[in-house]
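Engineer: Structure of the sequence below:
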Amino acid sequence: MTATPDQHVPTDQPDQPDPWPALWALCIGFFMILVDTTIVTVATPAIIEDLQADVNQVVWVTSAYLLAYAVPVLITGRLGDRYGPKNLYLVGLVVFTGASLACGLTTTIEGLIVARVAQGLGASMMTPQTMAVITRVFPAARRGSAMALWGAVAGVATLVGPIAGGVLVDGLGWEWIFFVNVPVGIVAFVLAWRLVPSLETNHHRFDWLGVALSGVGMFLLVFGIQEGEQYDWSTITGPITVWRLIVAGLVVLALFVWWQARNRNEPLVPLSLFRDRNFSVSNLAITTVSFAFTAMGFPLMLWAQLVRGYSPTQAGLLLAPMAITSILAAPVAGRLTDRVHPRALTLGGFAALGASFVLLSQVLAPDTPLWQLVLVFGLVGLGSSFLWGPLATTANRNLPPQRAGAGSGVYNATRQVGAVLGSAAIAVLIDARLSANGLEFSPSEASGGTSLPAQVAGPFTDAMAQSLLLLPAVLLLGLLAVLLFERPRHFGAAPAREGVPAGAAADPA
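Structural biologist: Have a look, this model is predicted:
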C-alpha cells in the first residue's frame, strides 16, 4: 500500500503491534554506527605504527567516515520515505557491516580510508530511518519515551566510543574496533528484519537538482571545515584554499535553499518543515550539543594520556560516569518529555551541561583528584539526558508521517555539521592555547605512550582547560534558542470553560 505525500498515514490505531521491540532492534545498529564516530580516536597511535602511516593520513580515517556520513544524509532520509525506512535501514546495515570487515582486514592506510568511506555511506542510510520509524509507529503523546531511548543511545554511544576503543586496542589490537561490528551487525540485521514493520511508502517525484546541490554544498562545506586545521586554513592545492571551499559550499547551499523554495513539485527538503518553530529551534540546539560533545573528547583524551599517563583504556574509562548517569536518567527524561514543556527540560539540560564544562575547566590540573572528575562527568551525563532525547522528540513530534524521512534527514544533517564544527574549532583553539602557554607542538603531534615532563605538564593542562571553555560558550547559544520553544500540540487544549470553545484559551507557548 502506498500513500501520496498529502495523505496522512495514521500511526496510532489500537490494533497496531507494540512498537517497542522494533525500536530496540533499530537502536542496536544505531548505537554501532555512532560508536564508530569516536572509537578510532584512541587507536590512532596503533594504526600509525602498524600501517606505517603519518598523522595526517590517520586523520583521514575519521574524516572520510564523517564526510561520507554527513554529506548524503539529507538524501537518504528522503529515500526512506520513498522506498521504506526498513528497507533502506537494512541495506545500510549490510553496507556498514561489510565495510567494517574490510576495515579490519586491510593492510594499507589507503585501503582503510576507502573502507571507512563505505562505512560512512552505510551509516548515512541507517540513521534517518531510526527517527522516521519512531515518528511513524509511536503516536505523538508517546514519542517522548521512545525518543528518550533514541537520545540515550546517541549520547551514550558518543561516550562509549573511547572506552570500547581503548579496551579493544589494548587487549586485541586496533583491527578489533572494526571486527566487533560484524557479529553485532548480523544480530542487528536479523532483529530488524523480524521486528521492524514495513511501513507505507510515499510516491515522490525525486528532486535530482536538489540532490546534486545539497550533496556538493555539504561536501564543500564539511570538507573545508574538517580539513581546515590540517592545511593551516590556507592553500590545499593550486588556487584551491580552505576558505574558498567553505565559501563555495555556503554559496551552493544558498542555491539549494533557493531551489527548494522555487520547486513547485516536491522539493528534497520541504521548507514548510521550518514553519514549525519547535523543529527549527531543535535543529539549532542539537547543533550546539553535538559541537560540544565532539569537541570535548580531544582535549580530555590528550590530557589523560599525556599528563596523567593513562593507557587508552584508562583514559576512556574516565567517561564511564557520563554513560552510567545518562543511562539511568534517560527513562526519567523520556517520561517527562511526554508531559513537561520542552523549554523547561532543555533549559535544565543546557544549564547542567554548560556548568559541568565550566567546572571541568576549573578543576583540571595535573593532580586533579579522581573523585572530582567522577562528579563532573556524572553531571555531564545528567545534563545530556535532558537534551539528546527531548530535542529529537520536539523536533519531530509535530511532523506528519509522510514528512518523517525529510525531517529526520535535516535533523541528522545539522547534528553532523555540529560535530564537524566542533572537531575543527577545538583543534584550532588547542593549537592557539598551546602556543599561548609556551608550548611549540600542535595537537596532531601529541600522541599517547609516555607522560609529559613535569615542567611541561602544567602549561599543557592549562591549555586543555582553557580550550574547554569554548564548550559552554557554544552551549549558551543552544540555551537561548530553546527559550523559543512553543507548547507541543499533543499537550492538547486547555479544559473548556463554560461558553468558551475547547482550545480557545490554550497557551500557544
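Engineer: C-alpha from now on. contacts and neighbour counts both.
Structural biologist: OK.
Engineer: doesn't G378 make contact with M322?
Structural biologist: Yes: with contacts counted by CA atoms under 8 Å, M322 reaches G378, the gap being 4.8 Å.
Engineer: which one of those two has more residues nearby?
Structural biologist: M322 (26 against 21; other CA atoms under 10 Å).
Engineer: so what's that one closest to, chain neighbours aside?
Structural biologist: Computed as CA to CA, 6 or more residues apart in numbering, the closest residue to M322 that is not its neighbour in sequence is G381, at 4.0 Å.
Engineer: need the contact list for that neighbour.
Structural biologist: P321, M322, A323, I324, T325, S326 (CA atoms under 8 Å, 6 or more residues apart in numbering).
Engineer: Which helix or strand lies directly C-terminal to the helix or strand where the fourth one lies?
Structural biologist: What it means is I324. Assigned by DSSP states H and E, I324 belongs to helix 320-337. Next helix or strand after helix 320-337 toward the C-terminus (DSSP H and E): helix 342-363.
Engineer: Distance check, A352 against G492.
Structural biologist: 29 Å (CA to CA, to the nearest Å).
Engineer: one more, for comparison:
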Amino acid sequence: MNSSNLALLVLVFGTLMSAIDTTIVILAIPTITEDLHADLFIMIWVIILYLLVIAVFTTQLGRLGDIYGRAKFYNLGFAIFTLGSALCGASPNAIYLVVFRGIQGIGAAMMQANAGAIIADIFPPNRRGRAYGYTAIGWNAGATLGIVLGGFITTFVGWRYIFYINVPIGIIALILGLRYIKTLETRKVKLDIAGMGTLLVALSSMVYGAVDIAGYGIRALNMVLISLGLVILLIFFWLEGRHEFPIIDLRVFKGNRVFTFSLLASFLQSTGYLATAFIIIMYLQGIRALSPLNASLLLVPGYVLASLVAPFTGRLSDKIGARMPATIGLSLMIVAVLIYLTLSLNTPLYIVILASTIGGIGSSLFFPANNSAIMANAPKGFYGGASGLARTLANLGSIISYTIAISVSSIVIPRYVAFEVFLGTSNLIGGVASAFLTGLKAAFYVSLAILAIALVLSAIRGKEVRTQVSK
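Structural biologist: Model prediction:
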C-alpha cells in the first residue's frame, strides 16, 4: 500500500470508531443504569451528549484544521478520543460517564471535522468518490457494529469494555496516523472568537431544547431555548459577514449551487433517515417483543450490503458526478420507508430485512457521491471548514432524528414508556401496541416528508464534472 492508501486506512478506522460510539451505548444503557444506580433520563445524556458535542464543535475544529494543520488536529483528535474512551470505561458513576462521553465527543469531532478535508488534500477530484466510499464503509459498518457489539460485549464481558475496546485500536491507529497522514497546506488567519462563541451558544441552546422535547414534551423551557438559539444564530451570521476570516465564510455559498444543495441534502438525509433505525428498533422491541440484540441483528444485512457496495458507487460518482447516484440513493431510502409503513402487529420479519437492505443500498449510493460533491465543489482553502460543516449538519440531523423517533412515536403513550421500549426494558401488547404502532407510523411519515425534500434538492443541485488535477 502506498502512503495515500495507508492514510485512507487510518481515516476509515477513525470513521469506524466514531460511528461505533454513536450507537454502542444504546443496548448497554439498561445494564449501565442498573450498575451505576443512575436515573434513566440522566443516562439518556450518555447517548445525546456525544452527538451534541460533535454537532457543536465540528465546524470550528474543521476551520482550525485549515489554520493549524488538518493532520495535527486529526491525530490529536484520535488521542483525545482514545483517552476519553478509557475514562468512560473507568467511570465511577453516571455523572462522570456523561462528562467523559463529552471528552470522547471532542476527539470524535476533531476526527470527523478533518477527515473529509484530508481526503480532499490527498486525492484528486476524480478519485475522491472512491475514497469517500471507503469512509462510508467505516460509517455503515460502525453503525452496525456499535449496535451489535453494544449488546454482545455488555452481555458476555461487561459494559465497561464497550469503551475499553477503543483503546488498543486507537493507539495503533494514532501511531499509523502520525506516520502517514501528512497534510499539506495551512492558512495564517485570525481566529473568529466571537463567531465561535455565538455558534456554540446557539447550537447548544437549540439542541438542548430539542432533546428536552424528547424527554418532557413541548413546554415553555424548551420553546424558549430553541427560540433563543435561533436569535443567537442570526447574530452569528451577522458577525460572520463582518469578520475577515470567519468560521463559516458565507461567500462560498454565493453562486455555488452544487455545494449548497449537497450540504442541505446531507442534513435532511441524516434528519429523515436515521430516525427510521430508531423507530424500527422500537417496533421490533416494543411490539414484536424481540430482545435488543435480536432486533439489531435484523438490521445488519442492510448495513453490511451498504458497506460492500459503497466503494463501487463512489467510483461511479467519480465518473458521472454526484447528482444521479445521490438522488437514486435517496429514492431507495424513500422506498424503504414506504415498506416500513406497511408494518402491522404480525408482519413477517423478513419485510424488515428487505426494507433495511433497500435502504442500505440507498445509503451506499448517497453518502460517497454527496460527500464527494461537497468537497469537490468547496472553495480551495475551505476544505476543513466544508468537511466540518458537513459533519455538523449531519450530527445535528442525528439529534433531530432521535427527537423525532421519541417525540412523534410516543404521542399516544407516556414518554417514559417510549424510552423504556426503545431501550428494550418494556414491550406493549393489545390495544396499547396498536396505538403505539400508529405513533410509529406517524414518525415514519415525518421521515418520508423530510427525505422527499432532500430528494428534490439533490435532483436540482446541478451537474458537475470531475477532472484529473495535478498533484
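Engineer: Please state their TM-score.
Structural biologist: Here the TM-score for the pair of chains, by TM-score structural alignment, normalised by the length of the second structure, is 0.94; 466 aligned residues with a CA RMSD of 2.0 Å.
Engineer: follow-up on the earlier one: if you rank the contacts of G381 of the first structure by neighbours, which is first?
Structural biologist: S326 (28 neighbours).
Engineer: Which strands and helices lie in contact with the helix holding I324 of the first structure?
Structural biologist: Where contact means 3 or more CA pairs under 8 Å, 6 or more residues apart in numbering; DSSP states H and E, helix 320-337 of the first structure is packed against helix 143-171, helix 342-363, helix 370-385, helix 388-396.
Engineer: average offset between the first one and the second structure?
Structural biologist: In the superposition with the second structure, the aligned residues lie an average of 2.0 Å away from helix 143-171 of the first structure, counting by mean CA distance after the TM-score superposition for the first structure.
Engineer: Likewise for stretch 472-479 of the first structure?
Structural biologist: Relative to the second structure, stretch 472-479 of the first structure is 0.7 Å off (mean CA distance after the TM-score superposition for the first structure).
Engineer: and that stretch, which residues are buried?
Structural biologist: Of the residues in stretch 472-479 of the first structure, those buried under the neighbour-count criterion (16 or more other CA atoms under 10 Å) are P472, V474, L475, L477, G478, L479.
Engineer: okay, and that stretch goes to which residues in the second structure?
Structural biologist: Aligned by TM-score structural alignment, stretch 472-479 of the first structure falls on residues 448-455 of the second structure.
Engineer: Quick one: distance of the matching stretch to the chain centre.
Structural biologist: 18 Å (CA atoms, centre = their mean, to the nearest Å).
Engineer: same deal with stretch 335-355 of the first structure?
Structural biologist: The answer for stretch 335-355 of the first structure is 19 Å, by CA atoms, centre = their mean.
Engineer: what range in the second structure matches that stretch?
Structural biologist: Counting by TM-score structural alignment, stretch 335-355 of the first structure corresponds to 315-335 in the second structure.
Engineer: can you give me the helices in the stretch 51-200 of the second structure?
Structural biologist: Here the stretch 51-200 of the second structure has its helices, by DSSP state H, counting those that start in this stretch, at 70-89, 94-122, 125-156, 161-164, 166-180, 193-216.
Engineer: The stretch 351-471 of the second structure now?
Structural biologist: So, for the stretch 351-471 of the second structure - with DSSP H, counting those that start in this stretch - the helices run 383-407, 415-422, 430-459.
Engineer: between the first one and helix 415-422, how many degrees?
Structural biologist: So the one you mean is helix 383-407 of the second structure. 110 degrees (axes from the mean of the first three to the mean of the last three CA atoms, to 10 degrees).
Engineer: Who are the packing partners of helix 383-407 of the second structure?
Structural biologist: Under the contact rule (3+ CA pairs under 8 Å, 6+ apart), helix 383-407 of the second structure is packed against helix 40-68, helix 94-122, helix 193-216, helix 257-286, helix 350-376, helix 415-422, helix 430-459.
Engineer: With L393 of the second structure as the reference, name the closest of the ones you listed.
Structural biologist: helix 257-286 (5.0 Å; CA to CA).
Engineer: and the direction of the closest one versus that of helix 383-407, what angle?
Structural biologist: Between helix 257-286 of the second structure and helix 383-407, the angle comes out at 30 degrees (the same axes, to 10 degrees).
Engineer: by contact count, what packs against the helix or strand immediately after helix 257-286 of the second structure in the chain?
Structural biologist: Sequence order places helix 292-297 as the next helix or strand after helix 257-286 of the second structure, per DSSP H and E. In terms of contacts (3+ CA pairs under 8 Å, 6+ apart), helix 292-297 of the second structure is packed against helix 125-156, helix 257-286.
Engineer: picking up where we left off before, more neighbours, A352 and G492 of the first structure?
Structural biologist: Between A352 of the first structure and G492, counted using other CA under 10 Å, the more crowded position is A352 (18 against 13).
Engineer: For the more buried one, give its distance to F386 of the first structure.
Structural biologist: Distance from A352 of the first structure to F386 of the first structure, counting by CA to CA: 9 Å.
Engineer: Quick check: the aligned residue for the residue nearest to M322 of the first structure in the second structure?
Structural biologist: Per TM-score structural alignment, G381 of the first structure is aligned with G360.
Engineer: swap in R415 of the first structure?
Structural biologist: Match for R415 of the first structure (TM-score structural alignment): A394.
Engineer: And the residue nearest to M322 of the first structure, how far from G349 of the first structure?
Structural biologist: Taking CA to CA, one finds G381 of the first structure at 10 Å from G349 of the first structure.
Engineer: For L6 of the second structure, which of the helices and strands packed on helix 383-407 of the second structure is the nearest?
Structural biologist: Closest approach to L6 of the second structure among those (CA to CA): helix 94-122, 11.1 Å.
Engineer: just checking, what packs against the closest one?
Structural biologist: helix 3-23, helix 40-68, helix 70-89, helix 125-156, helix 350-376, helix 383-407.
Engineer: Kindly recompute the last result at 10 Å.
Structural biologist: Contact here means 3 or more CA pairs under 10 Å, 6 or more residues apart in numbering; DSSP states H and E; on that basis helix 94-122 of the second structure packs against helix 3-23, helix 29-36, helix 40-68, helix 70-89, helix 125-156, helix 350-376, helix 383-407.
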